[in-house]
Every structure is written in structure tokens, then in C-alpha cells.
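>>> When you get a sec, could you give me coordinates for this:
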Amino acid sequence: MGIVVFTMKASVIEMFLVLLVTGIHSDKEMTRKIKRPKFTVPQINCDVKAGKIINPEFIVKCPAGCQDPKYHVYGTGVYASYSSVCGAAVHSGVLSNSGGKILVRKVAGQSGYKGSFSNGVQSLSLPRWRESFVVSENKPPKGVIYPSTLTYSSSKSPAARADLWSTTPYTSSRKSPSAKPGLQRQDSSSAAFQEPMGADVSLGEMDFWKPGSVLLDAGFVPKEELSTQSLEPVSQGDPNCKVDLSFVIDGSSSIGKRRFRIQKQFLADIAQALDVGPAGPLMGVVQYGDNPATQFNLKTHMNSRDLKTAIEKISQRGGLSNVGRAISFVTKTFFSKANGNRGGAPNVAVVLVDGWPTDKVEEASRLARESGINIFFITVEAAVENEKRHVVEPNFANKAVCRTNSFYSINVQNWFSLHKTVQPLVKRVCDMDRLACSKTCLNSADIGFVIDGSSSVGTSNFRTVLQFVANLSKEFEISETDTRIGAVQYTYEQRLEFGFDKYSTKPDILNAIKRVGYWSGGTSTGAAIHYALEQLFKKSKPNKRKLMILITDGRSYDDVRIPAMAAHQKGVITYAIGVAWAAQDELEVIATHPARDHSFFVDEFDNLYKSVPRIIRNICAEFNAQPRN
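Next up is the predicted model:
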């Protein structure tokens, strides 16, 4: 009997131990499940903005196709929270256009966001925004648990309304500056928070934590602290593409309504890609047919959104394809100060042609180039072999563009391929280093040197003067369509050493200066100025700035007042350079007003070189202070 009792006790003990072990194992399993919950990556659409998501740090999955320009991105590297999350990921290179998972982290707002073109996405510039974010690859730090569902701020989302004021479950060894402790859900009937009627207010975009704001007992934010400012930021434009741009579009009857609509869509895509604004590119449109007309000028629309709306409203003019007449119209009227030309920005005209022009373009384009306008041509569906006999001016595109180096010419086989040229064209018109026809202080003038060759100068000093002339000439961009150089030497008499049309390259000019022979004689400066006006500047091109740089070492034997006044009245900007015994009062009479900016004096010939930087600086300052056209 004792044995049976002992056996029963042993069995009970054994069962107890089994149950105990099983329970412990079960607890461990449950603990393991609690510690390692299954993580589901939330999916978002391409148009979701970071500011709509309250979570300070999260992982999301983006779909394919977020490279589309309609998903706006603001900034580079660090993005304003008004940006598309997935669009920013593509722009930064973290994500391809085929989609995938990314890690997003909110950071503080920036004082400025710089736009750029990267990975097929054109991001826009923005002066400032109250919240930012950065994106990185889907590699969460060890020990960090991200939410499987996101908390949205939009009042239109049922999930967002349910969890509007709840703190998102989030465990991390790091503290996010955007995470605000103690934020609890508030009943929607409370008067402490009321959504403005008709406004879709993103809480993530509001000035939630202004210095000095007072939280209510339950952690609420007083409604007067909530910003109801419009969320649509107004870009100031891309400062890396500060150009004044005219699109000269084909409205002739031959293009047809369908292709005209394609042309308008092309313009809208350009406007979107450019990031138009007062600190960046400005864009106007001229349409041509029989006669050209301005649809809107440079100052009419100051952002890409308004531009696109205006482009949609353009109606076709019809008539012939008079491209040459349109280019002349752009040269004479479009790039004026009254139409918004800024002076400091390169002038660019992009001409679209369906087939071929019905008039000549060469002469009109030459005048445009000499006015500092960079001419681009986009030709669509060029003439086939049996149509070439109808072309008024063969090879018209090469005769029109700024340079025949393929940079300024784009040929498109058909209108349905035109959209492929959007990004290449935007890249070219924004490449200000290659806009060779831009009128600047260094490539826009006819410069005539009037050189004193009198006996008092002497052979050695005369060579120093020629070196000074060469040093100044080196600073300019010299060609037939850029700056041109001419020279006159004088004593009692005058001699044209070479005119503006003699040499068109910098090496040829420098060699010509070196070959000038010393003359020797008296000093008739007044007669020399008159001679330079007649023999040199009378042959200057109408659109060129005229600069006379006179170098003398003594007082003139004749009167300089009347010739100097004639030069000023004819628009010749005169710089007077005096050496050694030159008379200061005479230099000031010769020089253009104000004399302090146009007259220079050095005590000896060997110091002439020191005045070169100041002369160039003054020439450029004066140029930049004046309207371009």
C-alpha cells in the first residue's frame, strides 16, 4: 500500500513538473512573439507628401513611375516636407523609377532649398519651409521598430481622423526632433481644435511648436497657434538657370490643330521643368504666322503653374510661316526693359519650326545674335527630297543659330517625338557657360584704341603702351560677333593701324598690336579723336557698344573740347588714360561723365599695367548698370 501511495505521489509530482515546464515554454513563446511582431511595410502613392505623414521616422514602399514631373519635389538632399516622398527618393538616387522601400526621417525646416535636375527628376527651389525630411535606403538601425501603419494628418482620411492626436507607437534608441511627447487624442467636439472650413490643413506642415506656445492640460495646442497658411509654396525660381527666355512658336496654318496642341503641351512641360521665378528663369511666348505677336512677356507670369495655365489658353493664329519676321520682332521688341528683360540675365530665343520658313532668316538672326540673343532652333518634320525646292533659304537653321556646333540646333523627326527634347533643351538653355551669344561686358563692344605716338613717348615707352593695349584686349572675348578691336596712332597726323573688321580672333589682334610701329611727332589729341570717330567708329555695327580708350603722355597742341563733345553725343564711351606729363583737366574733358570713372592717371609708363583691372571693372560695372537692349 505504501508503494502504491508513493507511486501516485511520484506521478502527481511528475505531472506538475511537466505542466510547469510547458507553461514556462509557452510564456517564452508568447514573449518572443510580443518582442518580434511581424512588420508590414506600408505602401504609399507617388503623390503623398511628407508633411501629410505625422510619423517622425518611417519606412514605406513606393510604387513605380514616381519620376513624373507632376509629383513636385523641392530641394536637393534635404527636401521641404511639401515634396512628394517617393519623388524625392528618386531625385536623391535612393530609389529607381521602378519603386521600392525607403527610410524617411523628418528634420528641421531650412532657410532655403536649392533645386536641381537629378536622376530624371527636376526638383524646384524654395526660399524656406517649416519642416524637412531626408530619405535613405531601407536599412533600419538595430533595435528600431517602425510602424506598420502610418498616421496621416489629412482630415479627409478616416484613419487620420481616428488617430489625429495619438502618439504613433515608435521605439528607437535615437530621439527625433520632430517627435513631441505627451500628445494625446482630443475629442472632435472640443473647441480647442477646429479645422478651417474648406481647407485641407496638413498638421505636419503647421507651426506646431512655435517658441513660447502654451500647451493645455491635456497636451492640446491652442487653435490660435495653428497656421492656416496656404500649403502651396511659391518658388522664387532656380538661381542656377537665371535666363530671360522667349519661345517663338509656329502658329501657321500648315501645322494643323492637333500638332499645335502638341506644341502647347511641349511648352507646358518646359515651363514645369524650368522652375520659373524672379530669381531664376523667366519665360515669355511669341507666336508667328503671317505676322508675329507676343502672347505674354517675361514679367507676365512669375511661376510655372501660372505659365502652364496661360499656355493652355493660347489659340492658333494661322497664316504663313514667316520665321525671319518673328525673329526680327523678338530682337526689336521682346527683350526690352518694359517687357521684363532683367539686363543681368542671358537672353535666349527658342524658335520652333514646322517644316521650313516661308521667308529668310539669316539676316534677322544675325542682328539678333549681335544684340546678344542666343538663338536655338527646333525643326520638326523637315522637308523631304521632293519638298526641298519649296524651301526659301536652304540650310536655314545653321544660318540662324548662335553657333553651328549642334548645341543650338535640335531636329525632331515628327511632332509625336517632341516631348523627348524637353530635358535636353532645358539643360542647354540653363548652361549659361555655353550661351556664347549672350551680351556681356566682355563680348558686346567695338573698342577703339587711340594711341599717342608723339616724340615725348619714346621707343621703349611706346612698346610699354602697346603691351598695355594688349593686356586690355586679352580680357575681352574677341570674334566677328563678339568684341572687335581697332587702333589709331596719332602725332600731328593720324594713322589707322587696323579697323574693327580687320581681325576676328584674339591671337590675330595681339599679333597686330605687336606689329604697330612707333611714329614720333607732335601731340594733336583733338584731331585724333575726330579722326577716330570718322575712320573707326563710323564703321561700328549699330548694335555694338562703342568704347574709345585714349592713351597720352602730355597736353594736346589743339583743342580737345569740341571733338570730345562730338564723341559723347555719338554715344562713344571714352576712357582717357594719362601718363607722366598728361594734363589732368584735359583728361577729364575727354572722358565720359562721370570723369572719375572714365579718366585714369599714372606717374610713369611702367605703372600702366596696374590700371588694367580697374578699367575692366569700370567697363563691366557701367555695362551691367544699363538695360541690355
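>>> make it CA atoms for all contacts and neighbour counts henceforth
Noted.
>>> all helices of the stretch 401-550 of the chain, in order?
Residue ranges of the helices in the stretch 401-550 of the chain, as given by DSSP state H, counting those that start in this stretch, are 422-429, 459-474, 506-515, 525-535.
>>> now the other sequence, so there's something to compare against:
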Amino acid sequence: MGIVVPTMKASVFEVLLVLLLTGIYSNKGMAKKTKKPKFAVPQINCDVKAGKIINSEFMVKCPAGCQDPKYHVFGTDVYASYSSVCGAAVHSGVLDNSGGKILVRKVAGQSGYRGSYAHGVKSLSLPRWRESFIILESKPQKGVTYPSTLTYSSSKTPAGKAGEATKAYENPSVTGTTTQPVTLTQTLAISVAEAVYRVTSKPFTASVTSSSRPQPMGRRSQDMGETDLWKPGPVLLDSGSVPEEEFNTQSSELVPQGDPNCRVDLSFLIDGSANIGKRRFQIQKQFLADVVQALDVGPDGPLMGVVQYGDNPATQFNLKTHTNSQDLKTAIEKITQRGGLSNAGRAISFVTKNFFSKANGNRGSAPNVAVVMVDGWPTDKVEEVSRVARESGINVFFITVEGAAEREKHYVTEPNFASKAVCRTNGFYTFNVQSWLSLHKTVKPLVKRICDTDRLACSKTCLNSADIGFVIDGSSSVGTSNFRTVLQFVANLSKEFEISDTDTRIGAVQYTYEQRLEFGFDSYNSKNDILSAIKRVGYWSGGTSTGAAIQYALEQLFKKSKPNKRKIMILITDGRSYDDVRIPAMAAYQKGVITYAVGVAWAAQDELEVIATHPARDHSFFVDEFDNLYKFIPRIVKNICTEFNSQPRN
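Okay, the predicted model is just below:
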């Protein structure tokens, strides 16, 4: 028996070799007869992002209408893979809005993408992204085979043709290859080889086909043992790729960095009081999770933290604790109810003082938003603490669920608390929800408003965050006609600012030898009322005691300025002062008042520089004629804003 077994093995090997040689010869013959299939360019929709397509280089056909702004594009010439492929093609000028064929090539991620407007498409800027692509005209390179079907990073195929399945594609790095049919002889040879493997003590290491099996990208061939070559698996469909189901292909679209169109720092204040109950508290948490999912949280987009309040507030997690939506949703699910009273006012004060700090992840360059959720009504007052929050640059939103019934209103600590807490009473910052079961309907409108950074008017800016006091020279040398010109200058300068009780406020003092408060910061809270008040100021006439006027303005005007408001004094004079201006100017500086000195005609420039805040070149101005005062308005506004923007936002 010891002699017979080797003979049987040899016979099997001989049969195998004959079959292999026959199969190879037969396959070569068929290959000669096989015609190269006609290449069909895949079609995609306008909303397909480059990052969703795994192929590194491919041709596609875009439909008409991709110029629409809803198909977002990021970058110029080189585009972030978060962009619409076809939208980028129109922006680059390779296509027009009627569509057509393009060639797309993936390239490395960029440290920044510059937005621009071109060919009817507005592309947006982006700080960074991990993958990019470029658009080329549809001229295929010689010797390169492009995929006729695309591989997407999910099972859903967003192709333009209905029913088109996602398939493995020909590897574009392998040139000159065509799909070969799997012959019966090849299949038989593989089966026989597997049978030989099972009856021999060593694996058969000779190659079964004329070319070695390609390795999936990202795997090292040395990690595969010899026996792995013979493990049963799917048959190769072509010589350049492996079916997607054979291994997990990593998507070329990396983890999103957040929606750059919604770059806000957000604090959710949730009601954890005892009266809300466990069921409603769970609904509240689900609402938060739905908001997080809709926001697309990330370092380049919105960041979010949560504060829970009862008797006292506590931070559940801050802005930098979780930087993606999935981690945030997991953290929200773990929140447990605190109990106690519903002290929303105390929670707002806590957020103003503690939450939006650099240490807690506040970015400074993003608007600050606080969304306060209340079951019924708060057990403390919210108006004053909300005002302080708004003046600290926080946009306060209120969501009240199941408000007080008529018979319960006498229990409410502060009637109309929601309207008093927000900066606008037009309904933009408030949501009154009738039932906890309908709270989910608020998700989309809330997210839309939070992300509408152009309408977040309660954030501090250079135009809405100051108390501006005008100190106007009414001396005899000015004259009635020139005094009206000065008042027009004051009115036109005031128009540049956002005026309300919670935005910029305007006050005015007129002086000669004496001083007179024309109106204070709290006298008028609308732009029209301010302009009317300026128009009504009467010309006084007299001497020029500028030093005394500055001191008077500090005591009678700026002493009543609100906390967290920038204090700006704009002094207009046409001559040298009869008294000393140095000590009052120093007092203004010590009280934090920024002084702009505007001189006309006979005003002394050296005195203007003493009055003005340092550096004098940015805060003192001189003009020969009253009629030329208007020329200073853009420069003064620009300097105010430059100075504001150079300081920390919060």
C-alpha cells in the first residue's frame, strides 16, 4: 500500500495539469473572440457628493439644473469631497447648467478651501477637509479604463437611472484590462485544485490561473498565509477588482467635521424638575437627540453642550466633551433627572457666567446660543438674567411646553416670561408647544433658526453692543446753520447702528459754558425715535468749556450705561476749550469710555489728540468745513468695528 499511494497522487497531478493547460488554451482562444464591451458613462444626480463615490478616478454624466444653490459646493478649482460633483463642475466652468460628461479625479485633502462666485454658482469656504477632487473635461486618458458603474460608500445608489445597482468597478490604476467570462474549464480547475488540497499534506502553491489573484487595497499580501489562497470564496469577475462583498471597503468619505453653514456654539438648558415626571423627561431627551441628529455636529460646524436645572443647575457636558452627533446622542441617553424646582432663571445666570468660556470649548468666532426648555413655567424670574445673557452676546431661545392654563396663571412667578426673556417679540426666539407629544414637530424649525446666523441678532457685534454718547459743542462760534449740519452728522452716524433697548443705545449732551442733557440712553429705544429726538435739539449758543462737558457726560450720561455695554463718547467741537481737558479726558479713560474727538474749523488739533483715546490717529479727526463732516462717518464706524473685533468676543 505504501507504494500505491504516491502513484495515485502522481496520477491526480497529471490529470490536473492537463486540465489546466487545456483551460488556459481554451480561455486564450475565447479571449481573442471576445469583443471589448462598449463603455457606458454612468449618470448621477446633482446632489451626489464626491465623497460618497469610492472610485479614485471616474467619468460621469451630470443632468441639467445643477447650478441650483441647494447643491452646495466648497472650494475653488480644488473642491472638498463634501461638495456636489455636478455643482462643482458648473462652478469650474467645465459644464454649463445644461449638464454633460465630466472626468473626476480624487486628490489629497486641503488645509483650506476658498469660496468664490463663478459661472452662476456660489461656492463656500471651508477651513479644511480630508479629501478633495478636481474636475476635468471628459477626455479619457489613453490606456485607462474607467468604471461603467460606480461604487458608493453606502448600499443606496444615488444614480440617475432607476434600479441601477451598486457594483464593483474596474480598478482605474490597472490599464488595458477588459472583463473576461469565467469559463467552465476554469471553474473545474479550481474545484479539482481544492480537492487536491484536501487530500495532500501540503498546499498546492502553483498558480491556478494565468495571473495571480489581486490583493484588496489596504491589505498587505504578506499578511495572508499560503493556505489563504485556497480558502473557498467568490469567483473573480475580472482581472482588476474583487467584489465589494468579499471585504469591507473603507469609504473614501471621512467622518464629517460638521455642517460649516451652521457654525454656532450651543447650550441646551433642559428642565429636570420633579414636576416634569419620568415620561416627559424621556421625551425631552429624545427631542435633544433628534436636534443633535439634525444639526450635524462637528468641529467645523455646530458644537453643543447640555445644562440640566432643577433647584440648581449643573453642566452635563460642555462644548468640547463630544464633537460628533453619535457621541452626543449616546451621552444624552445617559442623563438622569435631577428633580427639585424649575429654577430656569438661575440656570440662565449660570450659563452666562460659566458655560461659554474658552476652557469649556467656546470658540469665540461662533455665535453663542442658549435654548431654554421649560415644562409649564419657571419657579423663578428670568427677565433680568436673560437681559444680562443677551448683553453678554448670548442668543436666548425659549421652548415652553404645556403652559399654564387660565386657572393656573396666578401660580406663574413672572407673567409673559418667555417674551421678556428674548430679544425680539416677533416669535423668532420663542416656541409655545401645546403638548409634549407634539414636541418633535419643533425640531426642524428650531434647527433652521439656530443655524440662521444672519438672523441671530442678539449676538454682540460692533453695531449692536454699545452705549454711544454724543457731546455736542453749541457755542456761539458754531452758528445756527452749522449746528444743524452737526446734528445731521450725529443722525447719519446713529443710523449706522442697530438701535434698541438691548442693542446700541444713543444719548446726547450739548455744552457751552454750561451743559445740558438732551436725552439719556434709556430715553428712546428705536432708531426712528432717536432720529426724531436729534432733530428736536435746539441750538444753545455761548462759550466753549469742553473739559467741563466731558466731566458732565461721565456723570450724567455714562454713569447710567448698562453693564457689558461698550461705552463710546463722540465729541464734536469747533474751537479751543476755555478750560483744561486733560483731567476729564483721563477720567473718561479710567472709566472705560472710548473717546472720539471730531474738530471743525478753529478746533485745536493738539487738544483733540489729548481728548481722544490712544492711539490718537484712530480716534481724532479734523476737517476745515462743517459741510465735510459727513466724510468721517465711514471711517469712524470702521474704526469702532476694528477695535471691537480685535477684542475677545465674549
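>>> Dump the helices of the stretch 401-550 of structure 1 into a markdown table; add distance to residue 131 of structure 1 as well.
Converted to a markdown table, these look like this (distance: least, CA to CA, whole Å):
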| stretch | distance to residue 131 of structure 1 |
| --- | --- |
| helix 422-429 | 29 |
| helix 459-474 | 50 |
| helix 506-515 | 53 |
| helix 525-535 | 63 |
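>>> most packed of these?
helix 525-535 (a mean of 21; mean count of other CA atoms under 10 Å).
>>> List of residues touching it?
448, 450, 452, 488-491, 493-494, 496, 556-564, 567 (CA atoms under 8 Å, 6 or more residues apart in numbering).
>>> Out of those residues, which sit inside strands?
448, 450, 452, 488-490, 494, 496 (DSSP state E).
>>> Out of the residues you listed, who's the most crowded?
With neighbours taken as other CA atoms under 10 Å, the top of those is residue 452, carrying 30 neighbours.
>>> My guess is that residue contacts residue 489. True?
Yes - assessed by CA atoms under 8 Å, residue 452 of structure 1 is found in contact with residue 489 at 6.0 Å.
>>> Quick check: neighbours shared by those two?
With CA under 8 Å, 6+ apart, residue 452 of structure 1 and residue 489 have no common neighbours.
>>> how many other residues sit next to the counterpart of residue 436 of structure 2 in structure 1?
With TM-score structural alignment as the criterion, residue 436 of structure 2 lines up with residue 415 in structure 1. Each residue near residue 415 of structure 1 was counted by other CA under 10 Å, and the total is 18.
>>> same deal with residue 287 of structure 2?
Applying other CA under 10 Å, I find that residue 287 of structure 2 has 18 neighbouring residues.
>>> show me what contacts whatever residue of structure 1 lines up with residue 543 of structure 2?
The alignment partner of residue 543 of structure 2 in structure 1, by TM-score structural alignment, is residue 522. Going by CA under 8 Å, 6+ apart, residue 522 of structure 1 touches 454-455, 491-492, 557.
>>> TSV for those residues, including distance to residue 257 of structure 1?
Below are the contacts of residue 522 of structure 1 laid out as TSV (distance: CA to CA, whole Å):
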residue	distance to residue 257 of structure 1
454	71
455	75
491	69
492	70
557	73
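>>> quick one: which two of those are the most distant?
455 and 557 (13.2 Å; CA to CA).
>>> hang on, the earlier thing: just among the contacts of residue 522 of structure 1, which is most surrounded?
Busiest of the contacts of residue 522 of structure 1 [other CA under 10 Å] is residue 454, holding 24 neighbours.
>>> Counterpart of that one over in structure 2?
That one, residue 454 of structure 1, aligns with residue 475 by TM-score structural alignment.
>>> and its match, what does it touch?
Per CA under 8 Å, 6+ apart, neighbours of residue 475 of structure 2: 511-512, 540-544.
>>> Filter those residues down to the ones also in contact in structure 1.
Retained in structure 1 (both residues aligned by TM-score structural alignment, their matches' CA atoms under 8 Å) from these: 511-512, 540-544.
>>> Can you flag which of those belong to strands?
Checked against DSSP E, those include these in strands: residue 511.
>>> can you tell me which two in the kept ones among the contacts of residue 475 of structure 2 are farthest apart?
Top of the distance list for these (CA to CA): 540 and 544, 11.5 Å.
>>> The two: which has the busier surroundings?
Taking other CA under 10 Å, residue 540 of structure 2 and residue 544 do not tie; residue 544 has more neighbours (24 against 19).
>>> That one against residue 515, yeah?
No - Residue 544 of structure 2 is not in contact with residue 515 according to CA under 8 Å; the separation is 10.2 Å.
>>> What number of residues are in the vicinity of the residue mapped onto residue 402 of structure 2 from structure 1?
Mapped onto structure 1 by TM-score structural alignment, residue 402 of structure 2 lines up with residue 381. Look at residue 381 of structure 1: counted by other CA under 10 Å, it has 14 neighbours.
>>> longest helix in structure 2, by residue count?
helix 4-33 (DSSP state H).
>>> My guess is residue 463 of structure 2 contacts residue 498. True?
Yes - between residue 463 of structure 2 and residue 498 a contact is recorded at 5.7 Å, counting by CA under 8 Å.
>>> Any chance you could list residues touching both of the two?
residue 504.
>>> If we ignore the residues flanking it in sequence, what's nearest residue 545 of structure 1?
Closest residue to residue 545 of structure 1 apart from its sequence neighbours, by CA to CA, 6 or more residues apart in numbering: residue 445 at 4.4 Å.
>>> distance of the closest residue in space to residue 84 of structure 2 that isn't next to it in sequence from residue 576 of structure 2?
Nearest non-adjacent residue to residue 84 of structure 2, counting by CA to CA, 6+ apart: residue 49, 4.3 Å away. Noted for residue 49 of structure 2: a distance of 67 Å to residue 576 of structure 2, by CA to CA, to the nearest Å.
>>> more neighbours, the two?
Neighbour totals were compared for residue 49 of structure 2 and residue 576, and residue 49 leads with 23 against 18 (other CA under 10 Å).
>>> for the residue positioned nearest the centre of structure 1, what are its contacts?
Centroid check for structure 1 by CA atoms, centre = their mean gives residue 241 as the closest residue, at 1.4 Å. By CA under 8 Å, 6+ apart, the residues touching residue 241 of structure 1 are 280-281, 429-432.
>>> In structure 2, what sits opposite it in the alignment?
Under TM-score structural alignment, residue 241 of structure 1 pairs with residue 262 in structure 2.
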